[in-house]
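S.K.: predicted model, plus sequence, below.
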Amino acid sequence: MNPVIRPMKFSKIIILAIVLFVPGFLYLLMENLGRHEYVKLPIYGQKSLSGEMRRVMGREVPDTLYHQLKPLQLTNWDGRPVSWMQSDSIISVAHLIYNADSAFSDIALDYMDRLATKFASKTSVHLYSITVDPNDNVAVLQKMANRFGDLERRKWHIVGNPSIDMLQYAREQMLLNASRDTKDSTKFLIDDQIILIDGKHRIRGFYPLSQHTELKRLEDEIKLQLVEEVRDNPMRVEKS
């Protein structure tokens, strides 16, 4: 009997050890190998090395400098100053418009109206409709804003600054095509793109307004970027 009993007892010990130790081992493995594996959006624009090193998951890696939008002082439709790209706790959704454009600009504003309503409860998501026309003064911006309700609560800013060359800024900073129409100087040629900008003022996505699937992607990627901001800076986002 003993030769039979001993192997059975030994097998039970092995099974018990597996039940007790394998789940813990798998948990530790996932904690160490899988905790940083989540989807991140690309970062657009020129990149360069800072010449310094930083530690990532226990390894020294070269520090990368990414394209960051420069801050501006803009004026909102209600006359209040707006500090563009000066907060480090805001996810920005932005596009170009001008009042005399009854085609793309009107369509873009209608879409931003819906987007602003959808993300009204997200305190760190702000929307910016930026005019490139220096003739679009506060009165003109207010006329555009009057088509929509309660922009302030939904953190939607219709802004401009006639003292700034917004066409140049759009090209160099927002990485959008923007220029005067050579056939009619009162008109502008502007991209139909909406851009997503993270809390570090880096461009994380371009979304053509003319493509419904791209607009759905924008809405999904705003949520994805919110998750990244919380993971990277939970206290900063909480205070925003």
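M.R.: Good, I have the coordinates. As the structure is a prediction and not an experimental result, all values here were calculated from the model. Numbers count the residues shown, from 1 in each chain.

S.K.: contacts and neighbour counts: CA atoms only from here.
M.R.: Fine.

S.K.: what segments of the chain are strands?
M.R.: Along the chain, the segments classed as strands by DSSP state E run 47-56, 59-66, 72-76, 81-84, 91-97, 125-131, 156-160, 178-181, 184-190, 193-197, 203-208.

S.K.: flag every buried residue along the second one.
M.R.: Going by neighbour count (16 or more other CA atoms under 10 Å), the buried part of strand 59-66 is Y66.

S.K.: could you pick out the longest helix of the protein?
M.R.: helix 2-33 (DSSP state H).

S.K.: only the buried residues of that helix, if you could.
M.R.: Applying 16+ other CA under 10 Å to helix 2-33 flags no residue as buried.

S.K.: run the chain-centre distance for that helix.
M.R.: Here the centre of helix 2-33 is set off from its chain's centre by 47 Å, with CA atoms, centre = their mean, to the nearest Å.

S.K.: same thing with stretch 59-79?
M.R.: Centroid separation for stretch 59-79 versus its chain: 12 Å, with CA atoms, centre = their mean.

S.K.: and the contacts of that stretch?
M.R.: Residues outside stretch 59-79 that contact it (CA atoms under 8 Å, 6 or more residues apart in numbering) are 43-55, 81-86, 138-142, 145, 157-161, 173-174, 200-203.

S.K.: if any of those residues are buried, put those into a PyMOL selection.
M.R.: Those of the contacts of stretch 59-79 that count as buried under 16+ other CA under 10 Å are selected in PyMOL with:
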select buried, resi 43+44+45+82+84+85+86+138+141+142+145+157+158+159+160+161+173+174+200+201+202+203
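
S.K.: list the residues that contact A116.
M.R.: L127, R154, K155, W156.

S.K.: so how far is L96 from L189?
M.R.: Using CA to CA, to the nearest Å, L189 is found at 10 Å from L96.

S.K.: who has more neighbours out of the two?
M.R.: L96 (30 against 15; other CA atoms under 10 Å).

S.K.: for comparison:
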Amino acid sequence: MSQTTFPVKKILVLLILLVVPGSVYYLLKAKGENRYRPLSIYGPKQPASTFHTKRGKQIRDTLYHEIREFKLLNQNGDSVSFPVDSAQITLVNFFFSRCPTFCSDMNREMARVAKINNGNRLLRFLSISVDPEYDRPDVLKAYSQNYRTENPKWDFLTGDRKLIYSLAKQDFLVDAIQDTTRELNFIHSPMIVLIDSKKRIRGYYDSTGGNEKMNLLVDEIRVLMTEELRNDKGR
């Protein structure tokens, strides 16, 4: 019986030695590449007049949609510029302090992501009010105390209504509308928007989508950070 079992054991060992390295290579190579594939770039795009070379071929560059530079006031009455820093990734959402629906849940989700990334020097958080006449800096200061303790690099912004609504629609490509037929009815997006250091939109995440959407956001922040660091070795 021992003569029969020995070859079987030997064959199993050989199979393990042959199969396992190949499986590990596949997981590290193929799956690894999929996991860290660059995120999509959202918004309108058009061909540029410049080219780059890839594998000996000239490929036309692409001009991607970018968020314009702007300034708004934060909860302390200080002027905050976008981009805050040319080397940073930014998370942006639109809300208002008197919101009777999903705003508190949206900012709780932002707070959860902010807490996970507390101390991350590459990431900023901006929450922009769509009710700027009421949401003055002092109002936002009181409101932000419920959330901002999770991360000091989180600003709650207010300013000119026309600018804010224009930014929402034309730059961040989300809704921001006041329904004048009803009191306290501001129609705005529940999306949290991920912006890279080049001011391009890299992701939309539905704050009403539960843990699955927010976990995806946390993962894709890491993917984008990896991409940013690979593109700028000196940062």
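M.R.: Yes, it's here. Since the model is a prediction, treat every value here as computed from it, not as a measurement.

S.K.: quick TM-score on the pair, please.
M.R.: Put the two chains on top of each other and the TM-score (TM-score structural alignment, normalised by the length of the second structure) is 0.79; 203 aligned residues with a CA RMSD of 2.3 Å.

S.K.: just send the strands of the first structure back as TSV, with distance to K118 of the first structure too.
M.R.: Converted to TSV, these look like this (distance: least, CA to CA, whole Å):
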stretch	distance to K118 of the first structure
strand 47-56	33
strand 59-66	30
strand 72-76	21
strand 81-84	22
strand 91-97	13
strand 125-131	11
strand 156-160	12
strand 178-181	28
strand 184-190	26
strand 193-197	16
strand 203-208	17
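
S.K.: Q193 of the first structure - how many residues pack around it?
M.R.: Residue crowding around Q193 of the first structure was assessed by other CA under 10 Å; the count is 20.

S.K.: and if you look at I16 of the second structure?
M.R.: 11.

S.K.: what strand or helix carries it?
M.R.: Following DSSP states H and E, one finds I16 of the second structure within helix 2-26.

S.K.: ok, back up a step: what touches both of L189 and L96 of the first structure?
M.R.: By CA under 8 Å, 6+ apart, no residue touches both L189 of the first structure and L96.

S.K.: rewinding a little: closest to Q168 of the first structure out of the strands of the first structure?
M.R.: Q168 of the first structure lies closest to strand 178-181 among the strands of the first structure, at 7.5 Å (CA to CA).

S.K.: pull up the aligned stretch in the second structure for that closest one.
M.R.: Mapping strand 178-181 of the first structure onto the second structure (TM-score structural alignment) gives residues 176-179.

S.K.: mind listing what's buried along that stretch?
M.R.: By neighbour count on 16+ other CA under 10 Å, the buried set for stretch 176-179 of the second structure is A176, I177, Q178.

S.K.: over to stretch 123-141 of the first structure?
M.R.: Neighbour-count burial for stretch 123-141 of the first structure flags 123-133, 136-138, 141 (criterion: 16+ other CA under 10 Å).

S.K.: of the buried residues of stretch 176-179 of the second structure, closest to R230 of the second structure?
M.R.: A176 (35.1 Å).

S.K.: what sits closest to the closest one if chain neighbours are left out?
M.R.: H188 (4.3 Å; CA to CA, 6 or more residues apart in numbering).

S.K.: pretty sure that neighbour contacts F95?
M.R.: Yes. At 7.2 Å, H188 of the second structure and F95 qualify as touching, with contact defined as CA atoms under 8 Å.

S.K.: between these two, who's got more neighbours?
M.R.: Neighbour tally, H188 of the second structure and F95, criterion other CA under 10 Å: the higher count belongs to F95, 24 against 20.

S.K.: need the counterpart of that one in the first structure.
M.R.: With TM-score structural alignment defining the correspondence, F95 of the second structure maps onto I97 in the first structure.

S.K.: OK, contacts around its match?
M.R.: Counting by CA under 8 Å, 6+ apart, I97 of the first structure has contacts F104, S105, A108, S129, I130, T131, V132, I190.

S.K.: how much space between it and L167 of the first structure?
M.R.: 11 Å.

S.K.: find residues that contact each of those two.
M.R.: V132.

S.K.: sorry, back to before: the longest helix of the first structure - contacts with which helices or strands?
M.R.: The helices and strands touching helix 2-33 of the first structure, judged by 3 or more CA pairs under 8 Å, 6 or more residues apart in numbering; DSSP states H and E, number zero.

S.K.: any idea what D206 of the second structure aligns with in the first structure?
M.R.: Going residue by residue (TM-score structural alignment), D206 of the second structure aligns to P208.

S.K.: repeat for D131 of the second structure
M.R.: D131 of the second structure maps onto D133 in the first structure, with residues paired by TM-score structural alignment.

S.K.: who's in contact with that match?
M.R.: Counted by CA under 8 Å, 6+ apart, D133 of the first structure has contacts Y98, N99, P162, M166.

S.K.: so how do I select the buried members of those in ChimeraX?
M.R.: Per 16+ other CA under 10 Å, the buried members of the contacts of D133 of the first structure correspond to this ChimeraX selection:
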select :98,99,166
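
S.K.: and which of the contacts of D133 of the first structure is nearest to M30 of the first structure?
M.R.: The closest of these to M30 of the first structure turns out to be M166 (CA to CA; 48.1 Å).

S.K.: quick one: map the closest one onto the second structure.
M.R.: Using TM-score structural alignment, M166 of the first structure pairs with I164 in the second structure.
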